[in-house]
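Novice: The following block contains a protein sequence and its predicted model.
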Amino acid sequence: MILHDLISFEVLRLIWWALLGVLLIGFALTDGFDMGVGALLPFVGKTDVERRVVINTIGPVWEGNQVWFILGGGAIFAAWPPLYAVSFSGFYLAMFAILAALILRPVGFKYRSKRDSATWRSSWDWALFVGGAAPALLFGVAVGNVLLGVPFHLTEDLMPMYDGSFYGKFLGLLRPFALLCGVVSLSMLIMHGAAWLSVKTKGMVAFRAQRIGTVAGMVAAAGYALAGLWLAFGIDGFHITSEIVKDGPSNPLFKDVAHEGSWLIAYTERPWILIAPILGFTGIFMAVRGLREGFEVSTFLWSKLAILGVISSVGLTMFPFILPSTVDPRSSLTVWDSSSSHLTLFVMLVATVIFLPIILAYTAWVYKVLWGKVTEDDVTSSHSAY
């Protein structure tokens, strides 16, 4: 027996669908609070020293947190090539905007305190705000567009063709439902950043973060509920109407898809997935409660649970779809017909089993070493502080 035959093609596809979700959730849990802190920076820090305190809560960890983003992109490229091809061709202007915003962060961290000028430092503070808020918003907009469907089709030789206009590659993505998803994403990560600041700071910085984070959490809960109602009554879902071959060749054109009904029919077919939105709402509610009452570590953990639930609910609701097509529903990409080969998925899984625990162990060690609050004395007395 060939080694990779020990795990069937169907199971490997499921594993890599789940691992892609794990990597994206890992990115939101870690780099998410970095983005939230950046979005909060101009509002929770009123003096230069306070803003330096805020920056130094994420300064030592933000770069490592972006490993999850790189791993997620790499997993899409290697495990789901059609998804990578369609998303990077159709969304490239939006992705360029995200990358441009993310680039502002390292530059802002390094250059902000190079000059003792209030105008100079304030300008970089707002650049860090953009570097946190813009990706948080646009990632949510991207999720909203995936739920709505993307205008692409596959040719007979499986070449992906994006049918949207040049205008549609950015401004056309800013549809009302997608913008609502962007608001949910931004407000949820602001809540997450506030929870982080409540752990890492004290005094007025922590107080302001808790106050803003409470409002952001309520906005996230209301937006999440509204998005669910919108999906139930205002947006058509996608459903496979032909026989599903789970271990066949990766050819999306071998199936038939209907663009009708509701995405939420998934909850009648698989009632157990209701756990995801329950976790999302519970996490948000408890995080808001923790921020209002001044809890620290527990609030941050509840905030993580909220992110886990919200993101999981999207993937579980859409399953087995990964990227549906509005132009030619038959071209929609699913877990069963858009993966790499059996051997490729197996080799990648072996590498993941080896290296993912190492990454997790190193990350845990870093946070253990850096545990504790950042104070004004820390940033004013240290030559290595930002």
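Specialist: Perfect, I can see it now.

Novice: rest of the way, CA atoms for contacts and neighbours
Specialist: Fine.

Novice: what about the residue nearest to A266 when sequence neighbours are not counted, distance to S87?
Specialist: Distances taken as CA to CA, 6 or more residues apart in numbering put T317 closest to A266, at 5.8 Å, once the chain neighbours are dropped. Per CA to CA, to the nearest Å, T317 is found 20 Å from S87.

Novice: and what of Y386?
Specialist: From Y386 to S87 the distance is 36 Å (CA to CA).

Novice: related to what we said a few turns ago, please list all residues in contact with the residue nearest to A266.
Specialist: W263, L264, A266, Y267, I273 (CA atoms under 8 Å, 6 or more residues apart in numbering).

Novice: which of those residues count as buried?
Specialist: With burial judged by 16 or more other CA atoms under 10 Å, the buried subset of those is W263, L264, A266, I273.

Novice: show me the contacts for the first one.
Specialist: Taking CA under 8 Å, 6+ apart as the definition of contact, the neighbours of W263 are L231, A232, I235, D236, G237, F238, T317, M318.

Novice: Which of these sits closest to V350?
Specialist: M318 (27.3 Å; CA to CA).

Novice: mind listing the strands for the stretch 201-350 of the chain?
Specialist: 238-240, 257-259, 321-323, 333-334 (DSSP state E, counting those that start in this stretch).

Novice: Out of those strands, which one sits most buried?
Specialist: strand 333-334 (a mean of 24; mean count of other CA atoms under 10 Å).

Novice: if we look at it, which residues are touching it?
Specialist: By CA under 8 Å, 6+ apart, strand 333-334 touches P82, L83, P252, F319, P320, F321, I322, L323, P324, S325.

Novice: try this one side by side with the last:
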Amino acid sequence: MFDFLFDYAVLRLIWWVLLGVLLIGFAVTDGFDMGVGALLPFVARTDVERRVAINTIGPVWEGNQVWFILGGGAIFAAWPALYALSFSGFYLAMFLVLAAMILRPVGFKYRSKRPEARWRRNWDIALFVGGAVPALIFGVAVGNTLQGVPFHFTNDLRPIYEGTLFGLLNPLALYCGLVSLAMIAMHGAAWLAFKAEGPVADRAAKFGAKLGLATAVLFALGWILVAFGLLGGYEVVGTQAVAGPSNPLLKDVVVAPQAWLANYAVHPLLIVVPLLGIAGPLLAALGFATRRDGATFVASALGVVGIVSTVGISMFPVILPSSTNPAQSLTVFDASSSESTLRIMLIATVIFLPIILAYTSWVYKVLWGRVREEDVEAPGSAAY
């Protein structure tokens, strides 16, 4: 049925939107998981308090990572050139992320296997690393993407990456890493304030108010950098065949000081998205201060949606710019899989994505309610 509904150009746009949805789903759900891990040493001072914090995410973190897997799978299947360049160019950074994330399931499963304080403290450190490091590195990756990645193609479309790990750790990328870390930690604090009881929730609210302000300020500073041309962008010039072959050599791209603002000039209503990225954290900070925990979590989630969406909207149609050969940057219209592949994947997504949303909603409904100290200390409980 999709044969006559969507042509190649529309399918590419749909998959660009779906990729954004999957990445936002990961940032919103697994984001608060990582945020709780990053805040664990600061909001929980005793073993019982740490168990309370861990048990707010223990039953759901594994399901939340489905969005991470779906996002990686979508890049692999729908945007093979993007997958090849990003996962090979950022290989060492991805290795650090995966190594840190591997610590999480082991920490959840083994932390309470033994009662010794040293044993549990070591696993608490592992959970902190598993939350903070991915949050930071994901932001660093976004920062490098905004600046452009050093790659080019040969005449037979073989990608060549010319960067190094230390090249990725440049000041602007590290700044974006701080934005990401502050955002994720804020979201984790919102979840703890909403889901936990007692001192853990109280401390999370205090940290969350500061993190909400920090996220809003850091994100707004990024817009100032773009507006004053300190963070240049990439702009497709001339006409690009939106339904043409996936060949990044068939267009021209130039570096322009304010290119990342161009889409907002053409479609002014889009400015709502970055404004949401500022307003959401500010409203969350207010919610932390007034202890409106449910509204705080919603505001924090909306802030995450606004910040992540801003990156995609600002860069469109570019998805991975090349700093060494801008004309060979990848765009939505020249880096996708074939038309038939996108169509088959869309049919599968229409069938299975609602199922994932349905069972995820059911799980959260079943696990509704706050985690208390007496819950994790109760004999025979399944607490972590």
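Specialist: In hand now; what should we look at? The structure presented is a predicted model; accordingly, all values stated were derived computationally and were not measured.

Novice: one step back: neighbour-wise, which of the contacts of W263 of structure 1 leads?
Specialist: F238 (25 neighbours; other CA atoms under 10 Å).

Novice: where's that one relative to R115 of structure 1, distance?
Specialist: F238 of structure 1 is 55 Å from R115 of structure 1, by CA to CA.

Novice: Please apply the same query to I358 of structure 1.
Specialist: 39 Å.

Novice: and what of F129 of structure 1?
Specialist: With CA to CA as the criterion, F129 of structure 1 and R115 of structure 1 are 19 Å apart.

Novice: Need the counterpart of S361 of structure 2 in structure 1.
Specialist: Under the alignment (TM-score structural alignment), S361 of structure 2 pairs with A364 in structure 1.

Novice: Look up the closest residue to the counterpart of T310 of structure 2 in structure 1, ignoring the ones flanking it.
Specialist: In structure 1, the residue matched to T310 of structure 2 (TM-score structural alignment) is S313. Excluding the flanking residues, the one nearest S313 of structure 1 by CA to CA, 6+ apart is A276, at 4.9 Å.

Novice: Can you give me the neighbour number for the counterpart of that neighbour in structure 2?
Specialist: Taking TM-score structural alignment, A276 of structure 1 has V273 as its aligned residue in structure 2. Per other CA under 10 Å, the neighbour tally for V273 of structure 2 reads 21.

Novice: residues of the helix or strand where G35 of structure 2 lies that come out buried?
Specialist: In the assignment (DSSP states H and E), G35 of structure 2 maps to helix 8-43. Going by neighbour count (16+ other CA under 10 Å), the buried part of helix 8-43 of structure 2 is 8, 11-12, 15-16, 18-41, 43.

Novice: and the very next helix or strand once past that helix, what other elements does it pack with?
Specialist: Downstream of helix 8-43 of structure 2, the first helix or strand assigned by DSSP H and E is helix 47-57. Judged by 3 or more CA pairs under 8 Å, 6 or more residues apart in numbering; DSSP states H and E, the packing partners of helix 47-57 of structure 2 are helix 8-43, helix 171-195, helix 199-227, helix 373-377.

Novice: again, 6 Å this time
Specialist: Of the remaining helices and strands, none touches helix 47-57 of structure 2 by 3 or more CA pairs under 6 Å, 6 or more residues apart in numbering; DSSP states H and E.

Novice: Please pull up the equivalent of E293 of structure 1 in structure 2.
Specialist: That one, E293 of structure 1, aligns with T290 by TM-score structural alignment.

Novice: do the same with V205 of structure 1
Specialist: Looks like V205 of structure 1 aligns to V200 there (TM-score structural alignment).

Novice: In contact with its match: list those residues for me.
Specialist: V43, A44 (CA atoms under 6 Å, 6 or more residues apart in numbering).

Novice: Also G223 of structure 1?
Specialist: Neighbours of G223 of structure 1 in contact, by CA under 6 Å, 6+ apart: V184.

Novice: Next one: it from L231 of structure 1, what distance?
Specialist: Counting by CA to CA - G223 of structure 1 and L231 of structure 1 are separated by 12 Å.

Novice: How many residues are close by the alignment partner in structure 1 of D252 of structure 2?
Specialist: Applying TM-score structural alignment, one finds that D252 of structure 2 aligns to D256 in structure 1. Neighbourhood size, D256 of structure 1 [other CA under 10 Å]: 17.
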